[in-house]
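A.B. asks: Can you look at this prediction? I've put the sequence above it.
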Amino acid sequence: MVVTGTIIYLVCLNYYSTEGRFFQAESLVAPRANNIMCNESDLKHFPNGSVDFRGFNNYTGYSSGCYVVPDIVHYIKFNQDEFSFIEMICIASILINHKPSRLMIHTNTFQLHGKYWTAIKRLPNFDRVNVVYLEKPTSIFGHSLDSGFGVWHASDIARLRLIQTYGGIFCDSDVFVVQSLHPYRRFEFALEWNYHMYLGNQVLFGHKDARVIPHWLETYKQYNGSLWYYNGGELPTQAVLYYKPELFHRVRDKFGTDLQMLNYLYNTTDWAWQEYQAIHLFINHQKYIFNESSVLIYPDSPIKQMILSVMQDYMYPSLEKTGELP
């Protein structure tokens, strides 16, 4: 049975589905579109073909300004086959404000459905969305992910492995993308790490051969399932980032990963949210339930402005009542 399970897992890693159709994952390489990926001649390689980033400048990137990270956005959805309103809004922000070459929704369910999935399929650039089956990690280095915060920690591990497999950009399910994220694709690996905080893993950019990923994953040998952010942020900051700052590009206060976002988003009226590249909405840290009806009566605030900036006309209650939205 172990052999059978392994075969199924490997098959799932190498194939993705869109509306029930399966294709080999090699076809997921993002097209160059209007951006310029670095040429192979720009990169140094090891004999095994992986990129040799030794000596790479993660402060400036290549002088030509070419992109190292492919324009693929990764989104993880484990153990859920329906989307919330906020998840739909955040996916809309990716497709409308960044317009990636690919948005890969990685899930361990076989059929996505529901009102907000219907809305997502009507979004601009939905033809760039691929639904990809991904087995949820259940253990790491012999440590089970079945207790404590393990369900959420599985996503922390999967996002690193996805970048290691494909390269690209990872966005948490409640990250609202405000502007194009292309500037951070110039670096081997990029993340937000503010002065007074541990790293934020809600928005990540990386080449599949980024050197920091193996070091980060190695810290899971000291896995602690009872602490929310120990392995996701605290330990890798202390054990890796402090000692190997040359392995990544440090972003400060551009991805909204600070808890102070709660006050700015929900309790102010004139905060300049448009100046950020992306903002973590901390949706599970506030009590209001947002949907296409409730947001219209929510007090004027940045969160309301952000939602309405990407909420399509067909999501308004008046249109829902006419039967246009199932």
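C.D. replies: Yep, it's here. Numbering: from 1, shown residues only.

A.B. asks: Only C-alpha atoms from now on, for both contacts and neighbour counts.
C.D. replies: Fine.

A.B. asks: Now do the same contact list for the closest residue to residue 220 other than its chain neighbours.
C.D. replies: Of all residues not flanking residue 220 in the chain, residue 231 sits nearest, at 6.4 Å (C-alpha to C-alpha, 6 or more residues apart in numbering). Residue 231 sits next to 219-220, 223-224 when contact means C-alpha atoms under 8 Å, 6 or more residues apart in numbering.

A.B. asks: swap in residue 100?
C.D. replies: 71-73, 94, 128.

A.B. asks: Next, the residue nearest to residue 220: secondary structure please.
C.D. replies: helix (DSSP: H, G, I helix; E, B strand; the rest coil).

A.B. asks: Relative to residue 135, how far out is it?
C.D. replies: 20 Å (C-alpha to C-alpha, to the nearest Å).

A.B. asks: picking that back up, buried subset of the contacts of residue 100, written for PyMOL?
C.D. replies: Restricted to buried positions by 16 or more other C-alpha atoms under 10 Å, the PyMOL selection for the contacts of residue 100 reads:
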select buried, resi 71+72+73+94
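
A.B. asks: ok, the contacts of residue 100 vs residue 240, which is closest?
C.D. replies: Nearest to residue 240 among those is residue 73, at 24.6 Å by C-alpha to C-alpha.

A.B. asks: my guess is that closest one is in a helix, correct?
C.D. replies: No. Under three-state DSSP, residue 73 sits outside any helix and is assigned strand.

A.B. asks: which stretches of this protein form strands?
C.D. replies: 15-18, 21-24, 72-77, 102-107, 129-133, 139-140, 143-144, 168-171, 175-177, 189-192, 200-206, 249-251, 278-280 (DSSP state E).

A.B. asks: which residues sit against the third one?
C.D. replies: What it means is strand 72-77. 30, 100-108, 155, 159, 162, 167-173.

A.B. asks: what's the angle between that strand and strand 102-107?
C.D. replies: 20 degrees (axes from the mean of the first three to the mean of the last three C-alpha atoms, to 10 degrees).

A.B. asks: another one to put next to it:
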Amino acid sequence: MWQKKTLPHTSITHSIPATDVNYNCTPVVPRILHLAWYGSKTRPAFRFHHVISVMSSLRFIQPERIMFWHDEVPIGKWWTFIRQKINKTTTSLVLMQREAPKEIFGRPVTKSEHHSDIVRLEAVMKYGGIYHDLDVIVLRPLGKLYCHNTTMGEESPDYLCNGFFMSVANATFLKLWHDSYHSFDSTQWGYHSVKMPGIIAKRHPGLVHVEKDTIHKPNWEVPERRKLYEDGVFYNWTARNYAVHLWYRFHNVDYNPESIKRLNKTVGQIFRYIFYGLSYML
């Protein structure tokens, strides 16, 4: 037996707005959502946390269209489920088939994560819009972030994570970032995906708006991840987060609509909030 319950530090969770049109500035980033699906041959099925991610964007971004970049289309019941969800909204789903890039500027690209890194950057450069990983959960409208030419979230003081970014098409920051791939080395795991945008931001701070603690906090480091996944620990995501990055490859547990009812941890709160529309259920 379970019932709705609100924890003391989540007093504002039921007042988070569904829309946010009062920017007090001119929005320039189009409501195009880019998602990427690469490296799926070993596990091709869409999963429940992917559903939560897309549902969160349907609710808070309300994109005009979703451009789903992929080498192969996902399979499974949750892929069918989310396509049905999208069909019930005003959002159009566009399947953007693109083979995994084998090289960039003549330099070999061998890892699926790097394939996705390149596809997402080139997609937003060309079309503008918002990109986020399928383990990023959007928690409230992005509001004034639409008014910056480019926005990224800080992962740590020297790193900007490419798991979420938004931009106008052909932004100078994105061009500099893309041009840095002339020195790409696949043995350097996160250099071009997180370190290089951090370097460019420090050199050209006027080209990018940086959100320090509203997108990728808690970060991927163990003490931070515990705030998401440790039983009885509740991170106050309602206070300021535009989104939460789940860093799911470090957790990698399959959930479903029934099992999330009993998750006594932050990720349980977030999943229930998006899937059921309530901030906390026990």
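C.D. replies: Perfect, I can see it now. Values in this document were obtained by computation on a predicted structure and should not be read as measured data.

A.B. asks: Put one on top of the other, what's the TM-score?
C.D. replies: Comparison of the two superposed chains (TM-score structural alignment, normalised by the length of the second structure) gives a TM-score of 0.80, and 249 aligned residues with a C-alpha RMSD of 2.5 Å.

A.B. asks: related to what we said a few turns ago, could the strands of the first structure be laid out in TSV, adding distance to residue 117 of the first structure?
C.D. replies: Below are those laid out as TSV (distance: least, C-alpha to C-alpha, whole Å):
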stretch	distance to residue 117 of the first structure
strand 15-18	13
strand 21-24	17
strand 72-77	12
strand 102-107	12
strand 129-133	12
strand 139-140	30
strand 143-144	32
strand 168-171	18
strand 175-177	17
strand 189-192	29
strand 200-206	22
strand 249-251	32
strand 278-280	21
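
A.B. asks: so which of those is the most packed in?
C.D. replies: strand 175-177 (a mean of 27; mean count of other C-alpha atoms under 10 Å).

A.B. asks: In the second structure, which residues correspond to that strand?
C.D. replies: Mapping strand 175-177 of the first structure onto the second structure (TM-score structural alignment) gives residues 136-138.

A.B. asks: average gap between that stretch and the first structure?
C.D. replies: Superposing on the first structure places stretch 136-138 of the second structure at an average distance of 0.4 Å from its equivalents, by mean C-alpha distance after the TM-score superposition for the first structure.

A.B. asks: which non-adjacent residue is nearest residue 146 of the first structure?
C.D. replies: residue 138 (6.6 Å).

A.B. asks: Revised request: answer the last question for residue 23 of the second structure.
C.D. replies: Closest residue in space to residue 23 of the second structure, ignoring its immediate chain neighbours: residue 144 at 5.1 Å, by C-alpha to C-alpha, 6+ apart.

A.B. asks: That neighbour: neighbour count?
C.D. replies: 15 (other C-alpha atoms under 10 Å).

A.B. asks: pretty sure it is touching residue 150, no?
C.D. replies: No. If you go by C-alpha atoms under 8 Å, residue 144 of the second structure and residue 150 don't touch, sitting 11.7 Å apart.

A.B. asks: Go ahead and confirm residue 215 of the first structure touches residue 240.
C.D. replies: Yes. Under the criterion of C-alpha under 8 Å, residue 215 of the first structure makes contact with residue 240 at 6.7 Å.

A.B. asks: about what we covered before: what does the residue nearest to residue 146 of the first structure correspond to in the second structure?
C.D. replies: Residue 138 of the first structure maps onto residue 102 in the second structure, by TM-score structural alignment.

A.B. asks: Contact partners for residue 84 of the first structure?
C.D. replies: residue 116.

A.B. asks: Give the equivalent position in the second structure for it.
C.D. replies: Checking TM-score structural alignment: residue 84 of the first structure goes with residue 47.

A.B. asks: next one: residue 199 of the first structure
C.D. replies: So residue 199 of the first structure corresponds to residue 160, using TM-score structural alignment.

A.B. asks: Could you report the neighbour count for the residue nearest to its match when sequence neighbours are not counted?
C.D. replies: Spatial nearest neighbour of residue 160 of the second structure, chain neighbours left out: residue 154 (4.5 Å); criterion: C-alpha to C-alpha, 6+ apart. If you count neighbours by other C-alpha under 10 Å, residue 154 of the second structure ends up with 24.

A.B. asks: Touching, residue 154 of the second structure and residue 219? I think so.
C.D. replies: No. Between residue 154 of the second structure and residue 219 no contact is recorded; they are 9.1 Å apart, counting by C-alpha under 8 Å.

A.B. asks: For the closest residue to residue 139 of the first structure other than its chain neighbours, list the residues it contacts.
C.D. replies: Excluding the flanking residues, the one nearest residue 139 of the first structure by C-alpha to C-alpha, 6+ apart is residue 145, at 5.1 Å. Residue 145 of the first structure makes contacts with 137-139, 151, 153-154, 225, as judged by C-alpha under 8 Å, 6+ apart.

A.B. asks: Residue 172 of the second structure matches what in the first structure?
C.D. replies: Per TM-score structural alignment, residue 172 of the second structure is aligned with residue 211.

A.B. asks: List the single closest residue to that match in space, sequence neighbours excluded.
C.D. replies: residue 247 (6.3 Å).

A.B. asks: Show me what the one you found aligns to in the second structure.
C.D. replies: Residue 247 of the first structure maps onto residue 207 in the second structure, by TM-score structural alignment.

A.B. asks: Tell me, how many residues neighbour the equivalent of residue 78 of the second structure over in the first structure?
C.D. replies: The equivalent of residue 78 of the second structure in the first structure is residue 116 (alignment by TM-score structural alignment). Using other C-alpha under 10 Å, the number of residues around residue 116 of the first structure comes to 21.

A.B. asks: tell me the contacts of residue 116 of the first structure?
C.D. replies: 82-85, 88.

A.B. asks: Look up how far residue 260 of the first structure lies from it.
C.D. replies: Per C-alpha to C-alpha, residue 116 of the first structure is found 29 Å from residue 260 of the first structure.

A.B. asks: same question, residue 222 of the first structure
C.D. replies: On the measure of C-alpha to C-alpha, residue 222 of the first structure and residue 260 of the first structure end up 29 Å apart.

A.B. asks: More neighbours: these two, which one.
C.D. replies: residue 222 (13 against 10).

A.B. asks: Name the surrounding residues that touch the helix ranked longest in the first structure.
C.D. replies: The residue-count maximum for a helix in the first structure (DSSP state H) belongs to helix 150-166. Helix 150-166 of the first structure has contacts (C-alpha under 8 Å, 6+ apart) with 29, 74, 76, 78, 136-138, 144-145, 169-170, 201, 205-210, 213, 217, 225, 228, 232.
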